[in-house]
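In: would you be able to build a 3D model of this:
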Amino acid sequence: MKLVFAGTPEVAVPALDALLAAERHEVAAVVTRPDAPAGRGRRLAASPVAERAEEEGIEILRPAHPRDPEFQERLREIAPDCCPVVAYGALLPRPALDIPAHGWVNLHFSLLPAWRGAAPVQHAVLAGDELTGASTFRIEEGLDSGPVFGVVTEEIRPTDTSGDLLTRLALAGAGLLVATMDGIEDGSLHAVPQPAEGVSHAPKISVTDARIDWTAPALRVDRVVRGCAPAPGAWTLFRGERLKLVHAAPAPEVGDLAPGEVRAGKKSVHVGTGSHAVELVWVQPQGKKPMRAADWARGVRVAPAERLDS
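Out: This next block holds a predicted model:
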């Protein structure tokens, strides 16, 4: 089939690569978000998908919004059979949805109807799910509500961060997306409506959501640290400044610490929670690079019984 691929961030690149390598399909163009400020200099930079497409000499469409008439006209000229989508980042209006003969097919990183929305992987980790996956579905005007073509499953490991899990899902999902395109082309695959039961939503995680509540149980603190890694990053306050928690781990053997109370040893740093302690492994002080928590504690000279978020 002739395809126009829509995607923006790095997580979409494995799917684009898989489609480029598929002999049965031709990626005629990509649709991605416009260049955006990036890095410390805040210079305009192309999206990872745009960079990959440029390497392959593929036409790149960067509409300010997919409702733009010029974009829709160019899409009609290309006349794609289908438009596979991975993390494009903009809602598609009905006129655009109607252009490809087989519609727009999204690769979503959850087992739909669970975790519809912008942050399915983060919410799966935050909720303590043991199993997740990826789904391909035909895009409709509702939020991730269209009929499903196929799924792959992925175990959530006890130490997984959202970044770890998303990396694995991006690779497994790339294969699923190619298989979905194959099945649509030869007529062997038909989308099935999502069940009405089991719907959950995964809105974008805000910086406020990523703040640690030290009165919560250690299990919850661990999930917030892992679920918010690498972005937006779990955080707390120390002496009035933000301290990002890059890596932490439950430490059930350590007790007698009040919520938020810090105990710094030569090689370890523990903090009390609403249950047992957690060990801080890597932290990032405000304005500095990530460092080992023990090095941070020595540098700031944590006082006895001093607390985080106070």
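In: all contacts plus neighbour counts: C-alpha atoms, from now on.
Out: OK.
In: what helices or strands is the helix or strand in which residue 178 is found leaning on?
Out: Following DSSP states H and E, one finds residue 178 within helix 162-186. Applying 3 or more C-alpha pairs under 8 Å, 6 or more residues apart in numbering; DSSP states H and E, we find helix 162-186 packed against helix 13-21, helix 120-126, strand 131-138, strand 148-155.
In: what's the closest of the ones you listed to residue 298?
Out: Taking C-alpha to C-alpha, helix 120-126 is the member of those nearest to residue 298, at 30.9 Å.
In: for the closest one, packing partners?
Out: Counting by 3+ C-alpha pairs under 8 Å, 6+ apart, helix 120-126 packs on helix 162-186, helix 218-227.
In: try 10 Å
Out: strand 131-138, helix 162-186, helix 218-227 (3 or more C-alpha pairs under 10 Å, 6 or more residues apart in numbering; DSSP states H and E).
In: could you dump the ones you listed into a markdown table with mean neighbour count and distance to residue 58 added?
Out: Shown next, in a markdown table, are those (neighbours: other C-alpha atoms under 10 Å; distance: least, C-alpha to C-alpha, whole Å):
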| stretch | mean neighbour count | distance to residue 58 |
| --- | --- | --- |
| strand 131-138 | 24 | 24 |
| helix 162-186 | 20 | 18 |
| helix 218-227 | 25 | 35 |
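In: mind putting the ones you listed into CSV with distance to residue 236?
Out: What follows is the helices and strands packed on helix 120-126, written out as CSV (distance: least, C-alpha to C-alpha, whole Å):
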stretch, distance to residue 236
strand 131-138, 29
helix 162-186, 19
helix 218-227, 11
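In: residue 237 is nearest to which of those?
Out: Nearest of the helices and strands packed on helix 120-126 to residue 237, taken as C-alpha to C-alpha: helix 218-227 at 14.4 Å.
In: now do the contacts for residue 8.
Out: Contacts for residue 8 were tallied using C-alpha atoms under 10 Å, 6 or more residues apart in numbering; they are 30-35, 46-51, 85-90.
In: tell me how far the helix holding residue 178 lies from the chain's centre.
Out: How far helix 162-186 lies from its chain's middle: 14 Å, per C-alpha atoms, centre = their mean, to the nearest Å.
In: please give me the structure for this one as well, since I'd like to look at both together:
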Amino acid sequence: MRIVFAGTPEPAVPSLRRFIESGRHEVVAVLTRPDAIAGRGRKVTRSPVGMLADEHGIPVLTPKRPSEPEFMAQLTELAPDCCPVVAYGALLPQAVLDIPRFGWINLHFSLLPAWRGAAPVQAAIDAGDEITGASTFQIEAGLDTGPVFGVVTEKIAVTDTAGALLGRLAETGARLLETTIDGVEDATLQAVPQPTDGVSYAPKVLPEDGHIRWDQPALAINRRIRAVTPAPGAWTEVGGTRLKLGPVEMVEEHLPARVIEVRKTGVFIGTVTTAIRLDQVQPQGKRMMSALDWARGARLEPGAVVA
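Out: A predicted model of the protein is given here:
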């Protein structure tokens, strides 16, 4: 089939790479979000999907909005049979959905109808789910509501960060998406409507969602930190200064909530249940370092607290 692949961030790269390397389908173009300013150098940067397309000489389309008449004309001229999608990052109007004869087929990183929306992996970790996965479905007007072609499952480890889990799902999901497109072409795969029960939503994770509330149980704090790692990142405040947190360890002892205690064995913070031991932290304007190195340099007063 002639396909136009739509995707933007790193988790979409394995899927595009599979389509390029398999050679079964012709990738006639890639649709990705416009180049954006990123990094400490504040340079205009191509999306990871766009960079992979450039490496293989595939035309890259970067409309500000998919509803732009110029883009719709380009897509019509390309005449794709199907458009596979992985984390493209913009809503597709019905006029665009109607252009390819097999429509747009999305790879979503959850077991639909659970965790529809922008941040399914983060939501699954934060909720304490033990199993998650990826689903391929036909895009329609609703938010991740279309009929499902196939799923793969993945166990969530107790140490998984969103980055680690998403990395695994990006690879297994890429195989699922390729198999789905093959099945659609061969007419051997039929999409099944999503059940009406078990629906949940995963809105976009914002930087303020990474602000850790220490008046919660240690288990909930641990899950939240893992859910927002690596992005947008977990953080707290010490003495009015923001401190970014890496993954932490729960320990079987108690400290008053929010109180920091520095020992030879590490830096501990109290919660409403058991304490948490910090591992790596990043003070503002500095690199990641061990929590003990940070605490020694910060010269914390006895009874110092986080906010």
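In: among the contacts of residue 8 of the first structure, which lie within helices?
Out: 48-51 (DSSP state H).
In: nearest to residue 270 of the first structure among the residues you listed?
Out: residue 48 (38.5 Å).
In: neighbours of the closest one, how many?
Out: 17 (other C-alpha atoms under 10 Å).
In: repeat for residue 20 of the first structure
Out: Neighbour count for residue 20 of the first structure, taken as other C-alpha under 10 Å: 19.
In: please apply the same query to the one 5 residues further on.
Out: A count of nearby residues for residue 25 of the first structure, using other C-alpha under 10 Å, gives 17.
In: ok, it - contacts?
Out: 1-3, 19, 81, 178, 181-182, 185 are the contacts of residue 25 of the first structure under C-alpha under 10 Å, 6+ apart.
In: from residue 137 of the first structure, how far off is it?
Out: According to C-alpha to C-alpha, to the nearest Å, residue 25 of the first structure and residue 137 of the first structure sit 18 Å apart.
In: secondary structure element holding the residue lying farthest from the centre of the second structure?
Out: Using C-alpha atoms, centre = their mean, the residue of the second structure lying farthest from its centre is residue 302. It sits 38.9 Å away. Per DSSP H and E, residue 302 of the second structure falls between elements, in no helix or strand.
In: what does it align to in the first structure?
Out: Alignment note: residue 302 of the second structure maps to residue 304 in the first structure; criterion TM-score structural alignment.
In: in space, what's closest to that match - neighbours in sequence excluded?
Out: Distances taken as C-alpha to C-alpha, 6 or more residues apart in numbering put residue 263 closest to residue 304 of the first structure, at 7.1 Å, once the chain neighbours are dropped.
In: how about the nearest residue to the aligned residue in the second structure for residue 64 of the first structure, chain neighbours excluded?
Out: In the second structure, the residue paired with residue 64 of the first structure is residue 64, using TM-score structural alignment. Sequence neighbours aside, residue 34 is the residue nearest to residue 64 of the second structure in space, at 6.4 Å (criterion: C-alpha to C-alpha, 6+ apart).
In: next: residue 106 of the second structure.
Out: Per C-alpha to C-alpha, 6+ apart, closest to residue 106 of the second structure is residue 85, 4.5 Å.
In: for burial, what's the neighbour tally of that neighbour?
Out: 28.
In: that one against residue 4, yeah?
Out: Yes. Between residue 85 of the second structure and residue 4 there is a contact under C-alpha atoms under 10 Å: 8.8 Å.
In: give me the common contacts of those two.
Out: 30-31, 104.
In: in TSV: the residues you listed, plus distance to residue 158 of the second structure and neighbour count.
Out: Conversion of those to TSV gives the following (distance: C-alpha to C-alpha, whole Å; neighbours: other C-alpha atoms under 10 Å):
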residue	distance to residue 158 of the second structure	neighbour count
30	36	25
31	36	24
104	34	24
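In: so who does residue 152 of the second structure touch?
Out: 109-111, 132-136, 169, 172-173, 175-176.
In: likewise residue 79 of the second structure?
Out: Residues near residue 79 of the second structure by C-alpha under 10 Å, 6+ apart: 2-4, 28, 73, 99-101.
In: of these, closest to residue 284 of the second structure?
Out: residue 4 (41.8 Å).
In: with the first structure superposed, average distance for the host helix or strand of that closest one?
Out: Using DSSP H and E, residue 4 of the second structure falls within strand 2-7. For strand 2-7 of the second structure, the mean distance to aligned residues of the first structure following superposition is 0.4 Å (mean C-alpha distance after the TM-score superposition for the first structure).
In: helix 162-186 and that strand, what's the angle between them?
Out: Put simply, strand 2-7 of the second structure runs at 160 degrees to helix 162-186, going by axes from the mean of the first three to the mean of the last three C-alpha atoms, to 10 degrees.
In: how close does the match of residue 302 of the second structure sit to residue 28 of the first structure?
Out: Using C-alpha to C-alpha, residue 304 of the first structure is found at 63 Å from residue 28 of the first structure.
In: can you check residue 308 of the first structure too?
Out: Residue 308 of the first structure is 53 Å from residue 28 of the first structure, by C-alpha to C-alpha.
In: looking at the two, which has the bigger crowd around it?
Out: Taking other C-alpha under 10 Å, residue 308 of the first structure and residue 28 do not tie; residue 308 has more neighbours (22 against 18).
In: you'd agree the more buried one is up against residue 236?
Out: Yes. The criterion here is C-alpha under 10 Å, and residue 308 of the first structure meets it with residue 236 at 6.6 Å.
In: list residues touching both of the two?
Out: Common neighbours of residue 308 of the first structure and residue 236 (C-alpha under 10 Å, 6+ apart) are 212-214, 242-243, 260.
In: most neighbours out of the residues you listed, which is it?
Out: Each of those was scored for neighbours by other C-alpha under 10 Å, and residue 260 scores highest at 26 neighbours.
In: gap between the closest residue to residue 37 of the second structure other than its chain neighbours and residue 89 of the second structure?
Out: Spatial nearest neighbour of residue 37 of the second structure, excluding adjacent residues (C-alpha to C-alpha, 6+ apart): residue 44 at 4.3 Å. According to C-alpha to C-alpha, residue 44 of the second structure stands 18 Å off from residue 89 of the second structure.
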